[in-house]
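>>> Show me how the following folds:
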Amino acid sequence: METNVGGYDRTGRFIVGAILVGVGVVGYAGLLRVAVGPVPQALMALILVLIGAVLLVTGLTQKCPTNSVFGVNTCKPRSR
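Next up, the predicted model:
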């Protein structure tokens, strides 16, 4: 798979991913209420951590399967 994540997309993934992981960990510890409606606190915290981790990994590897499916490429071609 070719790289398809770059520029502001990559930076945004790092920032939002780190925030979600942090909020999920703090929520799981019980220091912040993250439960939404009928979803229990621990489950919602785990969901936030997983989404944040996926964003961090896709930002780090610069490869996103969802971008490939929709044909989105935010990575500039490398100049040689």
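
>>> contacts, neighbours, all on C-alpha from now
OK.

>>> Which residue ranges of the protein form helices?
In the chain, the segments counted as helices under DSSP state H are 7-28, 41-61, 65-70.

>>> Now mean neighbour count too, for those, in a markdown table please.
Formatted as a markdown table, these follow (neighbours: other C-alpha atoms under 10 Å):
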| stretch | mean neighbour count |
| --- | --- |
| helix 7-28 | 18 |
| helix 41-61 | 19 |
| helix 65-70 | 11 |
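
>>> For the comparison step, fold the sequence that follows:
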Amino acid sequence: MSNVSNLSDVNDMSDLSAQLAGVARALLAEDDVQQTLDKAVAMATDVVRGCDHAGVSLVRRSQGIDTRAATHSIVRRGDE
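Take a look at the predicted model:
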């Protein structure tokens, strides 16, 4: 368990817990893997402070990088 230095840290942790619970519920509600990935990257830009774009990429030794979900084309370009 982490040390909490002040009351605002407790509130921040409570807010984070509530946000992550909401993300988990939203992801579980999706019908398939692709919809789940698309929802995850879309929500990442809302939940992660300073995140403008997000993506999920698979790196395979023989096939290179496969960007499975991205919020913007810049993410895909970064994987090229």
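
>>> Can you give me the TM-score here?
The TM-score (TM-score structural alignment, normalised by the length of the first structure) is 0.36; 40 aligned residues with a C-alpha RMSD of 3.3 Å.

>>> how about the strands in the second structure?
55-60, 64-70 (DSSP state E).

>>> export those strands to JSON lines and tack on distance to residue 17 of the second structure?
Output for those, formatted as JSON lines (distance: least, C-alpha to C-alpha, whole Å):
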{"stretch": "strand 55-60", "distance to residue 17 of the second structure": "22"}
{"stretch": "strand 64-70", "distance to residue 17 of the second structure": "25"}
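
>>> could I get these as TSV with mean neighbour count?
Output for those, formatted as TSV (neighbours: other C-alpha under 10 Å):
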stretch	mean neighbour count
strand 55-60	15
strand 64-70	16
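
>>> Chain neighbours aside, what residue packs nearest to residue 50 of the first structure?
Closest residue to residue 50 of the first structure apart from its sequence neighbours, by C-alpha to C-alpha, 6 or more residues apart in numbering: residue 21 at 7.5 Å.

>>> need the contact list for that neighbour.
48, 49, 50, 51, 52, 53 (C-alpha atoms under 8 Å, 6 or more residues apart in numbering).

>>> let's see 7 Å
By C-alpha atoms under 7 Å, 6 or more residues apart in numbering, the residues touching residue 21 of the first structure are 48, 49, 52, 53.

>>> That one and residue 41 of the first structure, how far apart?
15 Å (C-alpha to C-alpha, to the nearest Å).
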